[in-house]
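K.L.:
Sequence and predicted model, in that order:
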Amino acid sequence: MTKEEDQLREKRFSRIRRVKKLLRPLPRRANIHRYPVLNWFAGTARKKDFLWSFRRNAVVPAFYVGWVLTLLPLYGLQLVLAFLLALGFRANLMIMIALQMVSNPITVLPLWYLNYQVGNFFLNLIFGESPIRFGVLISEASDQNFSFRQTLDFIIERTRESGSSVVSELLGRLVGGTFLGGLILGLLAGFISCCIYRIVLNRYVPSYNKVAAEALRRDRNSGRNDS
């Protein structure tokens, strides 16, 4: 084995070790039974090789579906949905679970607010502007340190005062806008993640395969010479 091969092999194993260290907190085939909720599906998960595969056909759907799921207002249901969607899309479960950590008790409300702003922007383009400015109302409720329940009551009261339908405005604009924004931002984040993944593959995999092919060719030539 040449010095170049040794260096490339060491770099590759070093990257693998770093990836394994990052994945250590995540569920794996050997320890999925230790995780709450996911332990219900441990037997099924171990039989599905694609859940643990880092090939492109398992990674790409994991990025797209994982990002959309973590940004949608489905906090508390994400782990179960991540597993079911990983099965449905034949996606990598570890990536799906890792992305759900983006939405946590600290980030979930800012993410939902961002979703609403993006979704409401597109709803305004399609249906026209709403008479209710939910962003302003939420900001006012936040300034007064309202709880979630008080904030909801405050929004409903102001919506009624404007003469608008509470149901259509809340469901169509607030909830609908948040879901639409989560979908748009999730697909965008998935696209960016896949681009980065492809760049990494194109940078590292061909060089390793090239050196490995040259080593195999030398071994074959050496075997012919010996014979």
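P.N.:
Sure, I can see it.
K.L.:
rest of the way, CA atoms for contacts and neighbours
P.N.:
OK.
K.L.:
which stretch of helix or strand covers residue 123?
P.N.:
Using DSSP states H and E, residue 123 sits within helix 108-127.
K.L.:
again but with residue 198, I slipped
P.N.:
helix 176-226.
K.L.:
angle of that helix against helix 108-127?
P.N.:
When axes from the mean of the first three to the mean of the last three C-alpha atoms, to 10 degrees is applied, the directions of helix 176-226 and helix 108-127 differ by 110 degrees.
K.L.:
helices or strands up against helix 176-226?
P.N.:
When contacts are defined as 3 or more C-alpha pairs under 8 Å, 6 or more residues apart in numbering; DSSP states H and E, helix 176-226 packs onto helix 3-23, helix 56-71, helix 108-127.
K.L.:
Contacts for stretch 6-25, please.
P.N.:
94, 208 (C-alpha atoms under 8 Å, 6 or more residues apart in numbering).
K.L.:
Could you count how many residues lie near the closest residue to residue 186 other than its chain neighbours?
P.N.:
Nearest residue to residue 186 in three dimensions, chain neighbours excluded: residue 68, at 3.9 Å (C-alpha to C-alpha, 6 or more residues apart in numbering). The number of residues packed near residue 68 is 24, by other C-alpha atoms under 10 Å.
K.L.:
Pull the number of nearby residues for residue 105.
P.N.:
Neighbour tally, residue 105, other C-alpha under 10 Å: 9.
K.L.:
Tell me how far it lies from residue 112.
P.N.:
12 Å (C-alpha to C-alpha, to the nearest Å).
K.L.:
can you list residues touching both of these two?
P.N.:
Shared contacts of residue 105 and residue 112 (C-alpha under 8 Å, 6+ apart): none.
K.L.:
take a look at this one as well, against the first:
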Amino acid sequence: MPKKFIRRYIPTPERIAALPGIHRLGSRITDPNLWHINRRSISGAMFWGIVCAWIPLPSQMLIAAACAILFRVNLPLSIALTWISNPFTMLPILYSSYCIGSLIFGVPMLDITQIKHIIIQLTTSLFGDSASAVPTQYHFNLGALLVGLLIEAVVLGAIGNILVKLLWRWHVVRDLRERQIQRKQYRQDQEKS
């Protein structure tokens, strides 16, 4: 069952409630619905975790926790999925979102030299002398980025939700067929003896 696999990696509500600062949430954090491992809870957590991962703010985990509590889906999974966006994946996420937004808004896409100048400017300002940063002339549309982020988040969240439901159903049907085969084999063995 997928429950056994998932339960192996998710902490217990008591362990989470014992963490410092969690007592402020009160009894909400120990609500059994936030810790259920069923198709609805896991697929909902997949949706909200992925959507919150695409929010370009440092408080993604808090937003995912609030969504999990509000929609009563699996809390640990929705928080864990926010780590899809990390320092290694953030640049591709932002670039693909800007591509989607620029197509919708009809604004020109950034070419490779402009991206190279942006990366050089960011690295020199972070690790070197900011006075020697490479000046860049580009038109960046924030609206295109935000709309692209929203569209990408909702579409990928919906795909994740649907995939979890389909995989869950496939796993349950497969287990049911295996049990039917075992029962049939058992009956045949009983008839022979």
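P.N.:
Everything's here; your move. These numbers come from a predicted model, not from an experiment.
K.L.:
Give me the TM-score for this pair.
P.N.:
The TM-score (TM-score structural alignment, normalised by the length of structure 2) is 0.70; 175 aligned residues with a C-alpha RMSD of 3.5 Å.
K.L.:
Give me the buried stretch members for the helix holding residue 123 of structure 1, please.
P.N.:
Of all the residues in helix 108-127 of structure 1, those buried under the rule 16 or more other C-alpha atoms under 10 Å are 108, 111-123.
K.L.:
Repeat that for stretch 182-200 of structure 1.
P.N.:
182-187, 189-191, 193-194, 197.
K.L.:
same thing with stretch 147-161 of structure 1?
P.N.:
Quick answer for stretch 147-161 of structure 1 (16+ other C-alpha under 10 Å): 151, 154-156, 158-159.
K.L.:
Ok, stretch 14-29 of structure 2 next?
P.N.:
Buried residues in stretch 14-29 of structure 2, counted by 16+ other C-alpha under 10 Å: 17, 29.
K.L.:
neighbouring contacts of that stretch?
P.N.:
Counting by C-alpha under 8 Å, 6+ apart, 13, 30, 69 sit against stretch 14-29 of structure 2.
K.L.:
Now, of these, which are buried?
P.N.:
Applying 16+ other C-alpha under 10 Å to those, the neighbour count classes 13, 69 as buried.
K.L.:
Inside helices: which ones of the contacts of stretch 14-29 of structure 2?
P.N.:
Counted as lying in helices by DSSP state H, out of the contacts of stretch 14-29 of structure 2, are 13, 69.
K.L.:
okay, the contacts of stretch 14-29 of structure 2 in TSV with distance to residue 39 of structure 2 next?
P.N.:
Listed next are the contacts of stretch 14-29 of structure 2 as TSV, based on distance: C-alpha to C-alpha, whole Å:
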residue	distance to residue 39 of structure 2
13	19
30	20
69	17
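K.L.:
What sits closest to the residue nearest the centre of structure 2 if chain neighbours are left out?
P.N.:
In structure 2, the residue lying closest to the centroid (C-alpha atoms, centre = their mean) is residue 50, at 2.7 Å. Nearest residue to residue 50 of structure 2, sequence neighbours excluded (C-alpha to C-alpha, 6+ apart): residue 157, at 5.2 Å.
K.L.:
what does the one you found align to in structure 1?
P.N.:
Here residue 157 of structure 2 is matched to residue 186 in structure 1, going by TM-score structural alignment.
K.L.:
Run through the residues that contact its match.
P.N.:
Neighbouring residues of residue 186 of structure 1 by C-alpha under 8 Å, 6+ apart: 64-65, 67-71.
K.L.:
give me that answer again for 10 Å
P.N.:
Residue 186 of structure 1 makes contact with 63-72, 115, 180, 192 under the criterion C-alpha atoms under 10 Å, 6 or more residues apart in numbering.
K.L.:
Relative to residue 147 of structure 1, how far out is it?
P.N.:
Counting by C-alpha to C-alpha - residue 186 of structure 1 and residue 147 of structure 1 are separated by 28 Å.
K.L.:
for residue 53 of structure 1, same thing?
P.N.:
Residue 53 of structure 1 is 43 Å from residue 147 of structure 1, where distance means C-alpha to C-alpha.
K.L.:
Could you do residue 83 of structure 1 as well?
P.N.:
32 Å.
K.L.:
same question, residue 118 of structure 1
P.N.:
Going from residue 118 of structure 1 to residue 147 of structure 1 by C-alpha to C-alpha gives 24 Å.
K.L.:
Also residue 199 of structure 1?
P.N.:
Between residue 199 of structure 1 and residue 147 of structure 1 the distance, using C-alpha to C-alpha, works out to 45 Å.
K.L.:
hmm, back to that, gap between the match of residue 157 of structure 2 and residue 67 of structure 1?
P.N.:
Using C-alpha to C-alpha, residue 186 of structure 1 is found at 5 Å from residue 67 of structure 1.
K.L.:
go on, residue 167 of structure 1?
P.N.:
From residue 167 of structure 1 to residue 67 of structure 1 the distance is 28 Å (C-alpha to C-alpha).
K.L.:
Ok, residue 91 of structure 1 next?
P.N.:
Counting by C-alpha to C-alpha, the separation of residue 91 of structure 1 from residue 67 of structure 1 is 13 Å.
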